[in-house]
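Trainee: next come a sequence and a model predicted from it.
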Amino acid sequence: MADRQQTGSNRNEQYFAAQPSSSDTRRHLTVNLVGRPTTVEVSNGVFSSSRLDLGTSVLLRHTPEPPTQGNFLDLGCGWGPIALRMAFLRPQATIWAIDSNERALELTRHNAKLNAITNIEAVSADHLPDGLTFDLIWSNPPIRIGKEALHQLLMTYLPRLTDGGAAYLVVQRNLGSDSLITWLQAQLPQNWTVSKYASSKGYRVIEVLHP
């Protein structure tokens, strides 16, 4: 199965384009996010538009139980599977889902409504409240935007973890997960912890802890 960086309905169009040029053709998809079938809508021009991506599945299977409440972030939400799982598990939390792709944000909002979820805020990055910090970050980050852009993205949001907050990132091993761990260890404060949390199906789940 293709990884986050290779999956897409149109290989000539990057899923992180702000305004996809492909037709917005909606399709229903049934996925298992919390031990039961969940119906969502997907479309062209959005990451993993035909199934639940393998990397995302690994992340959802291997992350620990989230806090009971707080501000959670789905960084690079696509059509919303990570945000939806967070919201199902913790209805008292506020789930912030961000993406550069406007169609992805619209789908995430729609899928929340479709599943009677009211605690997801799907917005572009510039609509996040100033000074907002996060108790938890889950992400299948967009490796294909390039190393420099990826590093900038991660260092924009990981430092916004609250004291005691945690982030879990899933990255394919052959696309640099281990070198990313080393890079994050060098970039974040020395009292932070960055380590491999789990491995499955060629992916690493990276844990970042703010003490």
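Mentor: Happy to help now that I have it. Numbers count the residues shown, from 1 in each chain.

Trainee: all contacts plus neighbour counts: C-alpha atoms, from now on.
Mentor: Noted.

Trainee: in the chain, which helix is the longest?
Mentor: helix 102-114 (DSSP state H).

Trainee: beyond that helix, next helix or strand please.
Mentor: Where DSSP states H and E defines the elements, the next helix or strand beyond helix 102-114 is strand 120-123.

Trainee: check which helices and strands that following strand sits against.
Mentor: With contacts taken as 3 or more C-alpha pairs under 8 Å, 6 or more residues apart in numbering; DSSP states H and E, strand 120-123 sits against helix 81-89, strand 94-98, helix 102-114.

Trainee: tell me the most buried of these?
Mentor: Ranked by mean neighbour count, the helices and strands packed on strand 120-123 are led by strand 94-98 with a mean of 25 (mean count of other C-alpha atoms under 10 Å).

Trainee: between it and helix 102-114, how big is the angle?
Mentor: In terms of direction (axes from the mean of the first three to the mean of the last three C-alpha atoms, to 10 degrees), strand 94-98 departs from helix 102-114 by 150 degrees.

Trainee: putting a second one here so we can go through both:
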Amino acid sequence: MTQVTIDEALKNAVVRLSAAQSDSPSLDAAVLLCHVLDKPRSYLLTWPDRALTEEQLASFDSLISQRSEGQPIAYIVGEREFWSLPLNVSKSTLIPRPDTERLVEVSLELLGTNSGNVLDLGTGTGAIALAIASERSNVNVWGVDLQPEAVELASKNAKKLAISNAKFLCGSWFEPMKQFIDEKFQLIVSNPPYIDEADPHLLQGDVRFEPVTALVADENGLADIRHIASEAKLYLLPKGWVAFEHGYDQGQPVREILSELGYQNITTEKDYAGNDRVSFGQLEK
């Protein structure tokens, strides 16, 4: 069998991924080959003429085929970095995205240096909860998710990252917290389902492969935000905050929901692309 070098394998993969209309064929190919070789990106640049073994080539070919079919890179390699934390991901959870880091930034600003409790609803991989916990060792973070697989995954991520001030519970929104009725929160944060079921983006890109229950909500995508904002008032400390990630066109309706429910100091922050992305409000008393 003719040996194939790293450089040749990458070039062939880029051709296949380009034909499959990947948005980033060169990057995709490099990430997948690094995964197969268990080497950093610099290795590919340093040793372009190194030959791949038959096993490595077969594994790489399989991964390129999966990516050509549209499978998200994060699901293929089982990991995605978020807030500089390497998180394990699975098809039972959303893939953590850079836009969500704005929600973490806002959360940290709202918390300041105070100690206390934070609740992350719909935690998925635990990305938001673990990012906050990693930055605030004096804060106890609780993460809740409806899917047992997600709770198990988030717990494993916490253990892998040696983050001890975050714990995860299974249930629907606030339901698991009823057993901890005395716990009150300085901040309740959520990246809930907020996409309308008729949104054409559900048929595009990585979203096609992500769990629809973590994406779609009734009332034009606002039902879960409304529910959380309403129930949060029972669990927040006086002057506590509730903060949401939402769609680029939902800033105004989310602010209206918070206003109707009596929250104060309501604000919307933009993501790095200049779109409305995070809205929050403060419990008056």
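Mentor: Looks like it came in fine. The model shown is predicted, which means the values in this text are computed figures rather than measured ones.

Trainee: tm score of chain vs chain?
Mentor: Overlay of the two chains. TM-score (TM-score structural alignment, normalised by the length of structure 1): 0.74; 177 aligned residues with a C-alpha RMSD of 2.2 Å.

Trainee: thinking again about what came up before, so can I have a markdown table of the helices and strands packed on strand 120-123 of structure 1 showing distance to residue 136 of structure 1?
Mentor: Below are those laid out as a markdown table (distance: least, C-alpha to C-alpha, whole Å):
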| stretch | distance to residue 136 of structure 1 |
| --- | --- |
| helix 81-89 | 10 |
| strand 94-98 | 9 |
| helix 102-114 | 19 |
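
Trainee: residue 60 of structure 1 is nearest to which of those?
Mentor: In terms of C-alpha to C-alpha, the element of those nearest to residue 60 of structure 1 is helix 81-89, at 7.2 Å.

Trainee: where does the closest one end up in structure 2?
Mentor: Counting by TM-score structural alignment, helix 81-89 of structure 1 pairs with residues 127-135 of structure 2.

Trainee: burial count for residue 69 of structure 1?
Mentor: Residues contacting residue 69 of structure 1 under the criterion other C-alpha atoms under 10 Å number 14.

Trainee: what's it aligned with over in structure 2?
Mentor: Counting by TM-score structural alignment, residue 69 of structure 1 corresponds to residue 115 in structure 2.

Trainee: contacts only, for that match.
Mentor: 138-140 (C-alpha atoms under 8 Å, 6 or more residues apart in numbering).

Trainee: look up how far residue 208 of structure 1 lies from the one residue sitting closest to the centre of structure 1.
Mentor: Note on structure 1: the residue nearest the mean C-alpha position is residue 139, at 3.1 Å, using C-alpha atoms, centre = their mean. Residue 139 of structure 1 is 12 Å from residue 208 of structure 1, where distance means C-alpha to C-alpha, to the nearest Å.

Trainee: identify the contacts common to those two.
Mentor: Taking C-alpha under 8 Å, 6+ apart as the contact rule, residue 139 of structure 1 and residue 208 both touch 167-168.

Trainee: my guess is residue 183 of structure 2 is in a helix, correct?
Mentor: No. Counting by DSSP: H, G, I helix; E, B strand; the rest coil, residue 183 of structure 2 falls outside a helix, being coil.

Trainee: could I get the full set of strands for structure 1?
Mentor: With DSSP state E as the criterion, structure 1 has strands at 27-32, 37-42, 71-75, 94-98, 120-123, 134-139, 161-172, 193-200, 203-209.
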